[in-house]
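Undergrad: Please work out how this folds:
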Amino acid sequence: GNELTGAQVIVVLNKDEPDRLVGMRIGHAGGLAVGYGADAMYLASDLPAIVGKVDQVVYLEHREVATITRTGVKYGKLDGTSLEKTPLTVTQDPAAAAKGPYRHFMLKEIMEQPETLVSALRDRVDFQAMQVTLPDFLLSAKEATELERVVVIGMGTSYHSAQVGRTMIERLARLPVEVENAAEFRYRDPVLNASTLVVSVAQSGETVDTLVAMAEAKRRKARLITVCNVPGAEATRIAEYTIQINAGPEIAVASTKTLVGSMVCLFLLALMLGQLRGTVNSGERRRLIEELASLPESLGGVLANGPAYEELARRYAHHDHFFVLGRGITYPIAMEGALKLKEISYIHAEGYQAGEMKHGPIALIDKEMPVIAIVLKDRLYDKMMSNIEEVRARDGQVLAIATLGDEAIHEKARDVLFVPAVSELLSPILAVAPLQLLAYHIAVRRGCDVDQPRNLAKTVTVE
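TA: Alright, predicted model coming up:
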């Protein structure tokens, strides 16, 4: 065992001892969970695989070994020393991992997003005092004031959430924020110190690139917070402080409700830092928290228009190429919309900053290249209207995601999906829902495997 290096999870079965399994974990290769059932023991990559079968779980750390039989488990280290570990109680409801009346888990999880918002806000916002109250928060007012910068890291959909979080933190906490792809961050020899706050965004909390980046940040004495959905995941054990997304199990490979949950958690973090640093006044804080309170209902309204998405899918599903355009805080949402079309519809889609179109990509625009444009009534509205006019002038078909009540958009776009008016900082939470539903219905119409797309895994535990 001491000769093993690298990052790996190994489970061994001896054919002469079929009732005995040995599992070990080395490095950040992904999770290995030991599940305690009523009359059986389990080894699994993570908790969702064994929810409903177990009532307690233990997660193995680096260079730890578990030997299980039907009736019990022994823990040790690779060097042969014994080890005691305390099981955690499993709180996930098995019914949450069932499809219920929905055709696919992805659709179920999209429709659960208003509930996800409520769960993320519960016990974290004082709606009487109109302030954010993250329990036992990592930083004091003095420590928050002494921060010099923030680095937010993630991969895939979590990276897009991190980019939204950058704007939120910069605007409310008045701190410079960098966003890093975790796989690149670890090789860049980043400049970090005790005045740097590193925030990791994770669905599973087991993505190897994110875990190694977090470990590097910790080694360099940066303060470390994770926004994570899976309780007890490796990311939560590396971080000093965890903001749990509380979205419940997400079964579909393509992340939906954990994105919305992570964005609202990052918003709460930004507002908390703003409160501690004195950079957000009470009037603005009150207005934003009032909007937070109505956000689940607003999102529910966006999700209720199912037939409209089915009709749009019928008209657009035959296209093999899309552009998705956004500006400012909606640019990461444009990239997320493009990612969803790629992931589940197998469509080549590119997310672009709308202002970048005329610097090359506009050469690809014709009537066979639909353009989805996020055109909300914010500070960049006039710029976006100009950008989609350029697309239309080149015979491009424009499908707009616009603010409810915007009549002018009908002159520019062939099709329009509306979302309620909301503050710019909260707009990504509403704007992403139409993109998720559109990608879902296009994928269904194209006959794709929505919940388990080809070549993809829910948790990426290899580099």
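Undergrad: Please count neighbours and contacts with C-alpha atoms only from this point.
TA: OK.
Undergrad: those helices in this structure, which residues are they?
TA: Along the chain, the segments classed as helices by DSSP state H run 105-111, 113-121, 141-146, 157-173, 182-185, 208-219, 234-238, 257-277, 282-303, 306-316, 331-345, 381-392, 409-412, 427-445.
Undergrad: Here is the second sequence; please produce its structure so I can put it next to the first one:
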Amino acid sequence: MCGIIGYVGNKEAYSILLKGLEKLEYRGYDSAGICTASNNQLHLQKVKGRVAGLEQFTLPGTRGISHTRWATHGPPSDKNAHPFLDMANQFTVVHNGIIENYLELKEMLRQDGVQFSSDTDSEVIVHLLAKYYTGDVKEAVRQVVTMLHGAYAICVVHKDHNEIVGARNGSPLIVGVGEQENFLASDISAVVEHTRNVVYVNDFELVRITPLEVQVTGFDGLMKPLEISRVHWDVQQAQKQGYKHFMLKELHDQPAVVEEQLNVNFDIGFTPNSIHIVACGGAGFAGVLGEYVIEHIAKMPTRFYHGSEFRYRNPIVSSNDLVLVISQSGETADTLAAVRMAKEKGAHTLGIINVVGSTIARECHNVIYSRAGSEVSVASTKAFLAQIISMYQVAYHLAGSKFTFLGYKELIEHLLRLNDRIKELAQKYFLYPNFIYIGRNRNYAIAQEGALKLKEIAYIHAEAYHAGELKHGPLALVSEEMPTFAICPQDEFYAKTFSNIEEVKARSGKVITLATEGDENITKVSDDVIYIPKVDPMLYPLLETVPVHLFAYHIADLKECDIDKPRNLAKSVTVE
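TA: Here you go, the predicted model:
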């Protein structure tokens, strides 16, 4: 979940590392730090809180490593911020991941007289390096990684060596290959303004970079061929371009996204007996929608699983099945574990991934790259929309045809013009502390997404329910103080959902309804209505996302929340 970047070259490292951290801050923002090396000395600066806290400082040196933290072991604080130094100030280390056996390692080191300065699991790494170093940094790293249990990407600098050594097992790490300079980083965004040539480091690999050289070896010490990829990245997409927040900007990117996504071609390669969809968070709600859509259109048994639960239930998966995984980052730890388990069971794997060259994309048998482009806001919007379009594309592909949606771009543009109307509703409702979201069948997936966004960015308790399940318990929550957001387009579930809304109104509940244009009856049971255009009933979820995202956005903005970087969250979840 943390972000790391290292630089070695002929330029001053501090400003390069600082800018790189700013690009990686979506991965965690509990604390940040930079360590540089010059004149056989290490220079360290760490702060609790955002990367911006480092802007007032500078450190000398043309090599260094840096880190932005999402706390797992120990609270956010200066002392728990990375990088860490050993007791002799020879080594500095940054780490992304979790060292599961750190307590045993810590006790062993304490018996050697090591004094620890933090509460973290990561600090054991730097002290182990000091213990096993005999003059060769890469060899010391190779010895230490054999002792670590868990997930990690690490970068290591020694004060006397003009190099950085990295290692990966379970957490992402890439090399940026430049001209007389090289980089190590958690992802491409941190280095793309300097180079578009990258090397994807795989699990159980070490990498050594100097200003002029990149070497990759296995944990067994054997050299690996250097495979340099050229990335195509629109740097402009990672700018706000005048919008108040990245989330709002990314919402307005969606007309272009849907146009690109509808043109994606792919071939799964075989016809499965059944389909298992695995994803986490918002991508999981795209998976829930996929479960309904694929079964309805392709007539194939389909089941959704949360990534964090899939491999712990010993799922019944055969070689004739398709395991379809969805991940914006392509690095989600639980989803990656599901891919590996599915392949062990002989199943075919397909990834719906936004980041080209990511670990899950490389490990799946087939991949569909969603065309959302760079997404900076932690709360996903345009990537989520691309994911749910992909669910329709998969469904129609399995049914032997191609998904089309004429005029879809223009419909998204129309929905974005509802911004002012939805902002007015947000002003009416932003002080309510609790919300219920309801929908049936396909619409339930969007109800889940709407509730998640309200929780994520506005810190409001919101729960989504199947509309028909209200009477089985959740109806007890309904009151004038707990509004219900109902998704009720004119589809085959309309009459039933309408009745569920009436049940809420009968108990004095306030109702906001997302409904089809021209539906006057819905106003009789709703306090407020957001209208969306009339389309084929199967397609309504593809329109519903924009209003629910805008509603959450404006409520969070009115509450003056940190919309792009909500508390306690990170965009790329690379730990279990």
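Undergrad: Indicate which one of the helices of structure 1 is closest to Glu61 of structure 1.
TA: helix 234-238 (8.0 Å; Cα to Cα).
Undergrad: Give me the buried positions along that closest one.
TA: Neighbour counts over helix 234-238 of structure 1 (16 or more other Cα atoms under 10 Å) mark 234-236, 238 as buried.
Undergrad: once the structures are aligned, where does it end up in structure 2?
TA: Under the alignment (TM-score structural alignment), helix 234-238 of structure 1 falls on residues 359-363 in structure 2.
Undergrad: cool, stretch 394-411 of structure 1 as well?
TA: Using TM-score structural alignment, stretch 394-411 of structure 1 pairs with 507-524 in structure 2.
Undergrad: quick one: contacts of that stretch?
TA: Applying Cα atoms under 8 Å, 6 or more residues apart in numbering, the contact partners of stretch 507-524 of structure 2 are 478-490, 498, 501, 504-505, 525-534, 544.
Undergrad: what's the span of it, first residue to last?
TA: 15 Å (Cα to Cα, to the nearest Å).
Undergrad: Same question for that stretch: list its buried residues.
TA: Residues of stretch 507-524 of structure 2 classed as buried: 509-516, 522 (neighbour count, 16+ other Cα under 10 Å).
Undergrad: Of the residues you listed, just say which sits nearest to Ile277 of structure 2.
TA: Taking the buried residues of stretch 507-524 of structure 2 together and measuring to Ile277 of structure 2 by Cα to Cα, the closest member is Leu514, at 27.3 Å.
Undergrad: Check the gap between that closest one and Thr523 of structure 2 for me.
TA: 11 Å.
Undergrad: Quick check: nearest residue in space to Leu60 of structure 1, chain neighbours excluded?
TA: Sequence neighbours aside, Leu32 is the residue nearest to Leu60 of structure 1 in space, at 5.8 Å (criterion: Cα to Cα, 6 or more residues apart in numbering).
Undergrad: swap that for Val73 of structure 1, please
TA: Closest to Val73 of structure 1 by Cα to Cα, 6+ apart is Thr67, at 5.5 Å.
Undergrad: Number of residues surrounding the residue mapped onto that neighbour from structure 2?
TA: Using TM-score structural alignment, the partner of Thr67 of structure 1 in structure 2 is Arg208. When neighbours are defined as other Cα atoms under 10 Å, Arg208 of structure 2 has 21 of them.
Undergrad: In this model Glu163 seems to touch Arg208 of structure 2, though I could be wrong.
TA: Yes. Counting by Cα atoms under 8 Å, Glu163 is a contact partner of Arg208 of structure 2 at 6.8 Å.
Undergrad: Tell me the residue in structure 2 aligned with Ser423 of structure 1.
TA: With TM-score structural alignment as the criterion, Ser423 of structure 1 matches Asp536.
Undergrad: Next: Ser255 of structure 1.
TA: Aligned against structure 2 by TM-score structural alignment, Ser255 of structure 1 finds its counterpart in Ser380.
Undergrad: Return the residues in contact with its match.
TA: So Ser380 of structure 2 contacts 247, 282 (Cα under 8 Å, 6+ apart).
Undergrad: ok so, going back, any chance of the helices of structure 1 in a markdown table, plus distance to Met24 of structure 1?
TA: Shown next, in a markdown table, are those (distance: least, Cα to Cα, whole Å):
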| stretch | distance to Met24 of structure 1 |
| --- | --- |
| helix 105-111 | 31 |
| helix 113-121 | 34 |
| helix 141-146 | 39 |
| helix 157-173 | 28 |
| helix 182-185 | 24 |
| helix 208-219 | 16 |
| helix 234-238 | 15 |
| helix 257-277 | 29 |
| helix 282-303 | 42 |
| helix 306-316 | 46 |
| helix 331-345 | 32 |
| helix 381-392 | 53 |
| helix 409-412 | 58 |
| helix 427-445 | 38 |
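Undergrad: Nearest to Tyr59 of structure 1, out of the ones you listed?
TA: Taking Cα to Cα, helix 234-238 is the member of the helices of structure 1 nearest to Tyr59 of structure 1, at 8.1 Å.
Undergrad: which helices and strands sit right next to the closest one?
TA: Taking 3 or more Cα pairs under 8 Å, 6 or more residues apart in numbering; DSSP states H and E as contact, the helices and strands that helix 234-238 of structure 1 lies on are helix 208-219, strand 223-228.
Undergrad: Distance to Gly72 of structure 1 and mean neighbour count added to those, as TSV?
TA: Putting those into TSV (distance: least, Cα to Cα, whole Å; neighbours: other Cα atoms under 10 Å) gives the following:
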stretch	distance to Gly72 of structure 1	mean neighbour count
helix 208-219	29	22
strand 223-228	30	25
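Undergrad: now the ones you listed in JSON lines, with distance to Thr157 of structure 1?
TA: Below are those laid out as JSON lines (distance: least, Cα to Cα, whole Å):
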{"stretch": "helix 208-219", "distance to Thr157 of structure 1": "13"}
{"stretch": "strand 223-228", "distance to Thr157 of structure 1": "13"}
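Undergrad: Tell me which of these lies nearest to Val150 of structure 1.
TA: Short answer: strand 223-228, nearest of those by Cα to Cα, at 9.4 Å.
Undergrad: one step back: Tyr36 of structure 1 is nearest to which of the helices of structure 1?
TA: helix 234-238 (19.0 Å).
Undergrad: Quick check: Gly30 of structure 1 touching Gly205?
TA: No. Counting by Cα under 8 Å, Gly30 of structure 1 does not reach Gly205; the two are 9.0 Å apart.
Undergrad: List the residues that contact Gln452 of structure 1.
TA: Contacts of Gln452 of structure 1 (Cα under 8 Å, 6+ apart): 252-253.
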